[in-house]
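> Just the structure for this:
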Amino acid sequence: MKIAETVEQTIDCIYWLSPYRWVDHHLKGRESEHRPGTPEQQRWRQRRLRLSERYICYWLVAAVLLYLLHPYLVPLGLWLMVPLLLRVFGILNKELGVALFNRCKITDGPRVAATGRTIVLALINYLTALFLLAACYGLQGAAAFQDTPVYAVNGVELWPLIQAAKLHFTLGEAFTPVSAAGWLLTLFHSGFCFLFGTLVISLFVSLLNVSSENA
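Take a look at the predicted model:
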């Protein structure tokens, strides 16, 4: 088996772990019952598109709330961090499927439809990952990092958001980890940002319609 096929199948298997994938698969089955281009088929297609947008936007709202409430969720610790990190990994997995293999998306075939929509949703996913990782830093605790500030706004610590934003936009940590757990989370975060940024750039390039002047 070719390595590319193995990676593609792995990405698809991981995508099936998302509850959204199961719901979309059901809607896709209903859509396939109608001929392409008919009003009924377009109606089911629009339902799938709305579901995708709502799922992504609701995750952004949930991520912001988790960050704001993380001081009260510290007792959950690792139990809460695991699903949050799985969601971050799921975001990267989906973008890998779209950019590399034209999988994990609603539109069939190699063409990526609705350029503006695709890029906007990708950026929302990137912002969602920012707040999810900020919540993870907060759940891990300031003891895992060096020289974290003590200031807060309305009882919400700001250092986790500063750490997450610094890594998200510069690939450099604001506060140096002093524990193995802190380093693992920081390296996971920087790896996510590097790969996601590379994928978004490749997505931009793939959507360009380049032609010669003599054509």
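> switch to C-alpha atoms for all contacts and neighbour counts from now on
OK.
> could you pull out the helices for this protein?
3-15, 19-32, 39-73, 78-101, 115-140, 159-170, 180-206 (DSSP state H).
> give the contact list for residue 59.
Residues near residue 59 by C-alpha atoms under 8 Å, 6 or more residues apart in numbering: residue 128.
> any idea how far residue 153 is from it?
Using C-alpha to C-alpha, to the nearest Å, residue 59 is found at 23 Å from residue 153.
> try residue 200
Taken as C-alpha to C-alpha, the span from residue 200 to residue 153 is 33 Å.
> which of these two has more neighbours?
Neighbours were counted for residue 200 and for residue 153 using other C-alpha atoms under 10 Å; residue 200 has more, 18 against 7.
> ok, now which ones touch residue 129?
By C-alpha under 8 Å, 6+ apart, the neighbours of residue 129 are 63, 88, 91.
> Which residue, other than its chain neighbours, is closest to the last one?
Think residue 91. With sequence-adjacent residues excluded and distances taken as C-alpha to C-alpha, 6 or more residues apart in numbering, residue 91 is closest to residue 125, at 6.7 Å.
> now residue 136, nearest residue through space, not along the chain?
In space, residue 136 is closest to residue 81, 5.7 Å off (C-alpha to C-alpha, 6+ apart).
> Near that neighbour, how many other residues are there?
Using other C-alpha under 10 Å, the number of residues around residue 81 comes to 20.
> how close does it sit to residue 132?
9 Å.
> Next, count neighbours for residue 4.
Residue 4: 11 neighbours (other C-alpha under 10 Å).
> same question, residue 193
Counted with other C-alpha under 10 Å, residues neighbouring residue 193 total 21.
> Now do the same contact list for the nearest residue to it once chain neighbours are set aside.
Distances taken as C-alpha to C-alpha, 6+ apart place residue 168 nearest to residue 193, at 6.0 Å, with adjacent residues excluded. Applying C-alpha under 8 Å, 6+ apart, one finds that residue 168 lies in contact with 130, 189, 190, 193.
> Sequence B follows; please return its structure for comparison with A:
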Amino acid sequence: MNAPSYSPEQAALEGRAFEAVVIGASAGGVAALLEILPGLPADAPLPIVVVVHMMPNRPSHLAEVFAQRMAMAVVEAQDKQPLEAGTVYFAPSGYHLSVESERCFSLSCEPPHLFSRPAIDFVMASAADVYGPALVGVLLTGANHDGAAGLAAIGEAGGLTVVQDPGEAQVGVMPREAIRQRAPDLILPLRDIRHLLAALETTLEKR
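Modelled structure (predicted):
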């Protein structure tokens, strides 16, 4: 009898359970997110936290844009707000977003990190401390090195690390730097990242 055939993303999920997803993106990120987030079910059993670099001193309308396209609840993250399953949280403009040990958000006005506030590294590293191996980190297209260290922290904590294929990314600088700093578990095109997120839902529902 032939052994069952597993895709790389299926093999990476085998025997694992996850409690949260953190996604980071910069240049080209909105288009990439529109390929991977819509279609997830309203009752998704984990929170998804998204940080996208944006122009300073301008309000973000990302939560509104994605709320019109998703079955999941979509909100802008608030200070002290608990993370809840079935919800996508977008980092607000002008603040660094972190995850606290009580599994709630904190917002801070520390100086920009790699010219960015919110910074992907802040939320990824803090979430890695809280969730450890139960965290999935996804880094998408972008034009600077923010997110590479944060994704490495997720990997060092035992979490699953995923990088968009740099050859497919609108801007490959960010994914290439993440790969350079620490080899991720998976390097995938957007269609397979979308499949991975759908498989996370199935994996958790069958726990």
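> So after superposing, what's the score?
For these two chains in superposition, a TM-score of 0.24 is obtained (TM-score structural alignment, normalised by the length of the second structure); 95 aligned residues with a C-alpha RMSD of 6.2 Å.
> So how do I select the buried members of the contacts of residue 168 of the first structure in ChimeraX?
The following ChimeraX line selects those of the contacts of residue 168 of the first structure that are buried, judged by 16 or more other C-alpha atoms under 10 Å:
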select :130,189,190,193
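> Check the contacts of residue 168 of the first structure and tell me the two furthest apart.
Spatially, the most separated pair among these is 130 and 190, at 11.2 Å (C-alpha to C-alpha).
> my guess is residue 53 of the first structure contacts residue 122, does it?
No. Using C-alpha atoms under 8 Å, residue 53 of the first structure makes no contact with residue 122, being 10.6 Å away.
> neighbour-wise, which of those two wins?
Neighbour totals were compared for residue 53 of the first structure and residue 122, and residue 122 leads with 21 against 14 (other C-alpha under 10 Å).
> State the distance from that one to residue 199 of the first structure.
From residue 122 of the first structure to residue 199 of the first structure the distance is 10 Å (C-alpha to C-alpha).
> overlap in contacts of the two?
Joint contacts of residue 122 of the first structure and residue 199 (C-alpha under 8 Å, 6+ apart) are residue 95.
> just the helices in the second structure please.
Counting by DSSP H, the helices of the second structure are 8-13, 29-36, 62-67, 120-131, 148-156, 173-181, 190-205.
> Looking at these, which is nearest to residue 76 of the second structure?
Comparing those by C-alpha to C-alpha, helix 62-67 comes nearest, at 5.7 Å.
> which helices and strands sit right next to the closest one?
Judged by 3 or more C-alpha pairs under 8 Å, 6 or more residues apart in numbering; DSSP states H and E, the packing partners of helix 62-67 of the second structure are strand 73-76, strand 87-90.
> coming back round to it: just the buried members of the contacts of residue 129 of the first structure?
Buried by 16+ other C-alpha under 10 Å: 63, 88, 91, out of these.
> Out of these, which is nearest to residue 20 of the first structure?
Nearest to residue 20 of the first structure among those, with distances taken as C-alpha to C-alpha, is residue 91, at 12.1 Å.
> my guess is that closest one meets residue 127, correct?
No. With contact defined as C-alpha under 8 Å, residue 91 of the first structure does not reach residue 127; the gap is 10.9 Å.
> count of neighbours near residue 181 of the second structure?
13.
> repeat for residue 56 of the first structure
19.
> Can you tell me, leaving aside adjacent residues, what's nearest to it?
residue 125 (6.6 Å).
> next one: residue 153 of the second structure
residue 125 (5.6 Å).
> List the buried residues in stretch 6-15 of the first structure.
8, 11, 12, 15.
> Between those, which sits nearest residue 26 of the first structure?
Nearest to residue 26 of the first structure out of the buried residues of stretch 6-15 of the first structure is residue 15 (C-alpha to C-alpha; 14.7 Å).
> In contact with that closest one, which residues?
Residue 15 of the first structure is in contact with 21, 90, 93, 94, 104, counting by C-alpha under 8 Å, 6+ apart.
> ok, now with 10 Å
Counting by C-alpha atoms under 10 Å, 6 or more residues apart in numbering, residue 15 of the first structure touches 9, 21, 22, 90, 91, 93, 94, 97, 103, 104.
> Residue 196 is in contact with the fifth one, correct?
When you say that, I think you mean residue 91 of the first structure. Yes. Here residue 91 of the first structure lies in contact with residue 196, judged by C-alpha atoms under 10 Å, at a distance of 8.9 Å.
> And the most centrally placed residue in the first structure, how far from residue 32 of the first structure?
Centroid check for the first structure by C-alpha atoms, centre = their mean gives residue 91 as the closest residue, at 2.7 Å. For residue 91 of the first structure, the distance to residue 32 of the first structure equals 26 Å [C-alpha to C-alpha].
> what do you get for residue 201 of the first structure?
Distance of residue 201 of the first structure to residue 32 of the first structure, given as C-alpha to C-alpha: 32 Å.
> swap in residue 51 of the first structure?
For residue 51 of the first structure, the distance to residue 32 of the first structure equals 17 Å [C-alpha to C-alpha].
> More neighbours: the two, which one.
Just comparing residue 51 of the first structure and residue 32: by other C-alpha under 10 Å the higher neighbour count belongs to residue 51, 16 against 13.
> tally of neighbours for residue 97 of the first structure?
Neighbours around residue 97 of the first structure, by other C-alpha under 10 Å: 20.
> I'd assumed residue 4 was in contact with it.
No. Counting by C-alpha under 10 Å, residue 97 of the first structure stays clear of residue 4, with 11.4 Å between them.
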